[in-house]
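>>> fold the following for me, if possible:
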Amino acid sequence: MTSSESHSGERIEDRPLPPRPDGVPVAGNTVQFVRDPFAFYDGLAEYGDVVSYSVAGEEFCTLLHPDHVEQVLVTDEASFGKSEFVQDAGDFLGNGLLLSEGDHWRRQRTRMQPAFYRERIASYAADMADFAAERAASWDDGETVSVLPGMKELTLAILASSLFDLDVRGRSSAIRDATRAINDKADAGSVDAFLPDWVPTPTNRRFRRAVDDFDDVIADLIAQSRGADEAGDDFLSILLTATDDDGETMSESDLRDELATFLFAGHETTSLALTYAWVCLSENPDAREKLHAELADVLGGDRPTMADLADLEYTELVVKETLRRYPPAYVVFREAREDVEIGGYRVPEGTTLTLPQFEIHNDERWFDDPEAFRPARWTEEMAESLPDYAYFPFGGGPRHCIGMRFAYAELQLVLATMAQRVTLDRVDDGPLDRRMGTTMEPEGDVEMVVTER
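Next up, the predicted model:
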């Protein structure tokens, strides 16, 4: 297919533009979007599966059908690149694996892949279970805890120990502050998300301070690893010593960007998934009882290992259903590098494509009673009938999340370890308010009462 032809053989320039909701001159749909991003996304389905709109002077097109998601991420992947809209996070994550493209991305991904081989992930399992048991033991029976901060501390400790062979507990506050600052900066319900970093708003000033402190931590961690008596075989050591085809090691800026990317993305999304899992189990006691029964039957009180995961089938389904219901990485952004045809419409070059997991995962066309938390829905028959890319919590195509296996193992091991020891019941039984930042996170504290088991 040439760049001027659609999949049907017709000229792309002859295809109509996608439908769009009414907007206002200059501002487009900005006010509607900022006022309530969730309602705005929900309303797009009224216009079909390919819908255009304008926010803050940027042209967007949202895709709501799995076939169109597959086209962007897999079939015609070369026609799409990283969106400039996402590149705004570059001040924080730099040119790390999440944002880089082309030869640089391929070179970095190849360097890092060995750290995520199946056998290497198995070696991280003991740390995952140990830190999870330590977190559960730190809570008292009857105590009310804010779950999300606890899960962030836990997943950060696991990530730093497993991948970097470092103890960051003394530096975790700077990492947590940076995570909070980038989510505040990217909050879709705030005008700050659409302002340049140099505009001196309180949010932007906090963002700059947090990034500076974060960079100091990263520099210390790199220096600490370089100063070790002998080279390790952890992920950071691989980054420090890996060479490309020309025998060159990573530059200091590349090291900084990759470490920033993995410290942020590697713990933030997992901590959110665990938080959502505790909320879903609290709201669905039948599912929780079934989980507890499986843990008792398979583990008999022992701490779970990687070898146990194959037998913890319901535990895996709890994780899978949580990521369906509340995907932390809630939307994939791409940019059309040329005019393209999607679903019979012409999407112009430069348009930012949004592929919203949180909408597609909860679409009744693909999932029966989508707002219900039902791990048992994931039967073999259901999975086989599901369209490809109706479920894509880790993205897809060549750029699927490199840490997917690590995250799945961590989620299952942490959930199994902690659920053996405690149950968590949400204090507030109302709807779970969320916000769209860099990730999809709960709005405010998620307070839960601990009961020892």
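>>> when you work out contacts or count neighbours from here on, use the C-alpha atoms and nothing else.
Fine.
>>> now for A219, how many residues are close by?
By the criterion of other Cα atoms under 10 Å, A219 has 14 neighbours.
>>> another sequence for comparison is provided below:
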Amino acid sequence: MWQRHPILPFYVAALRVTIPHIHSEGLVPPGGRAMTVAALPLRPVPGPRGLPLLGHLPAFGQDPLTFLTRLREKFGDTVTWSLGPRRSLLISHPEHIAELLGAVEVSFDTLEIGWTLKQVVGQSVILSHGDDWRRKRALVQPTVRPRQVRAYAATMTECARSSADRWKDGERIDVRAEMALITQRVVVRTLFGNDLGDQTRTLADAMAVTQRETGAELRGISLFLPPWVRTPSRRRLLAAVATIDAEVGRLIRERRSAPADATPHDDLLGRLLAARDEEGLPLTAKEVRDEAVTLWAAGHETTSTALTWAWYLLSAHPEARARLDEELDRVLGGRLPTIDDYEQLSWTQQVVKETLRLYPPVWLLAAVARPGSTLGGTPLPAGTIVWCSQWSTHRDPRWFPDPAAFRPERWHPQAADPVPDHAWFPFGGGPRTCLGARFALVEAALVLAATAQRHHLEFDPGEAAVQPGLLLQSAGPLYATIRRRPTAGSATSAPRPE
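All right, here's what the predicted structure looks like:
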């Protein structure tokens, strides 16, 4: 069932870090990047009647997943509605979604909201615009290119193995907490190397506070309070941000004061410090801090959320889990997976993709029309908020037959019903698509493989309640019983290829 919760979740549009993702046809905006233009005309139809002044805000806030899905099912692909006094448009056709996401930074702006989020990530790439955004994107993007992701793969599996080694047969665990522990270790080691030392727990606790308090503010009335109002939640958040600033600032100062002949650090922080723009200028200390914290926030909880839902779905579908067991035994033979195994773990990848279809961590995106904006050839009034929902579109039977069913085989390269472009968009799209998409896909697959080759996780029967907040998470802890696989061998690290 869906957890009914009074929230205002449109802030998630700002949470995705960005890289270019360009289609081959369409307009060419400034900078020479192609922009898709939908051949399908856009013909908006009015949605249900809203309340005076509030519009559809109460229905949206009470149960946004149901609200958005019903808009699509009852009124079609382009539905007008209102979020309070703001004119809104929900688009659900992949062609229109592709055009919208490709037009951000050209004729649409990202929707910015939330004082607390700005305190945490500062003026990082996710909250930048125009030339400032393009500069920061170019500096941050190389830190997670495929070659760098390849170097981090061993860390992913080692962190997964460390957790799996602690699990005991018959033990009950909070799966969400265990997955968060794994991804937190991964992000600490790939972002900061071993520099944190005894401060690892302190910084991790501070980051957890910022995530909790950001979500709490964006779900409540304090979202609308002016910045000078200091609620208890905001005071807790500012104290946590001060802890983060002190620790990350210390790391930046130590790295920059190191001797010139010192061995460079091959982690994300080291790459941010080494980055130079077209004029040869580095990121400032504040910019490095903002991007490092953003990479932490974007690279930790999203992947742990996806892994939690993957385990939940595998428990409910033993035939899919058996097929995963077969693949892991055949490909890995008892050893830990490496990056060279990734392409061979095809069913594992399909499980991850199908999980991201049914339970996309980021489930809603929005952009604001600039003067002169169009979609599908139709002019839009300036200021219109255009929404697209991964949750709703991913469950559209036109693109996904039997959409509520967990069917990883949908993602086989020779599947009978190929998925249209932008019918599946868990990482967004266009020039502001998720910078860490490959990192997340590789991490999810390798962590799942490294833990599933030893254990099964058995959840209690029944459907988990979903809470759409900062991310699409379970409404409460998800507990499962550890069952060691009878045929599971002792996974050991394989030698790295030369």
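>>> show me the helices in the stretch 51-200 of the first structure, by range?
66-70, 84-87, 90-93, 102-112, 118-123, 125-137, 147-164, 172-185 (DSSP state H, counting those that start in this stretch).
>>> and of these, who's closest to T261 of the first structure?
Among these, the nearest to T261 of the first structure by Cα to Cα is helix 90-93 (5.4 Å).
>>> what residues in the second structure pair up with that closest one?
The aligned range for helix 90-93 of the first structure in the second structure is 118-121, by TM-score structural alignment.
>>> the matching stretch vs the first structure, average distance?
On superposition with the first structure, the mean distance recorded for stretch 118-121 of the second structure (mean Cα distance after the TM-score superposition for the first structure) is 2.2 Å.
>>> re the thing from before, can I get the helices of the stretch 51-200 of the first structure in TSV with distance to C280 of the first structure and mean neighbour count?
Formatted as TSV, those follow (distance: least, Cα to Cα, whole Å; neighbours: other Cα atoms under 10 Å):
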stretch	distance to C280 of the first structure	mean neighbour count
helix 66-70	25	21
helix 84-87	30	16
helix 90-93	31	20
helix 102-112	34	15
helix 118-123	27	14
helix 125-137	18	19
helix 147-164	13	22
helix 172-185	23	21
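>>> so for V51 of the first structure, which of those helices sits nearest?
helix 66-70 (11.8 Å).
>>> what is the neighbour count of R145 of the second structure?
14.
>>> for the first structure, what's the longest helix?
Looking across the first structure with DSSP state H, the single longest helix is helix 252-283.
>>> and that helix, which stretch of the second structure?
Using TM-score structural alignment, helix 252-283 of the first structure pairs with 285-316 in the second structure.
>>> and stretch 400-407 of the first structure, by the same measure?
Aligned by TM-score structural alignment, stretch 400-407 of the first structure falls on residues 433-440 of the second structure.
>>> that stretch: which residues count as buried?
Neighbour-count burial for stretch 433-440 of the second structure, with 16 or more other Cα atoms under 10 Å as criterion, is recorded at 433-437, 439-440.
>>> same thing with stretch 38-51 of the second structure?
So for stretch 38-51 of the second structure, counting by 16+ other Cα under 10 Å, buried means 38, 42, 44, 47, 50.
>>> and what of stretch 240-250 of the second structure?
Within stretch 240-250 of the second structure, the residues scored as buried using 16+ other Cα under 10 Å are 240-241, 243-245, 247-249.
>>> what does it rub up against?
119-120, 199, 203, 206-207, 209-210, 285, 289 (Cα atoms under 8 Å, 6 or more residues apart in numbering).
>>> average distance between that stretch and the first structure?
Looks like 3.4 Å for stretch 240-250 of the second structure (mean Cα distance after the TM-score superposition for the first structure).
>>> helix, strand, or coil at P360 of the second structure?
Put simply, P360 of the second structure is coil when judged by DSSP: H, G, I helix; E, B strand; the rest coil.
>>> residue in the first structure paired with it?
For P360 of the second structure, the residue aligned by TM-score structural alignment is P327.
>>> can you tell me how far its match sits from G403 of the first structure?
15 Å (Cα to Cα, to the nearest Å).
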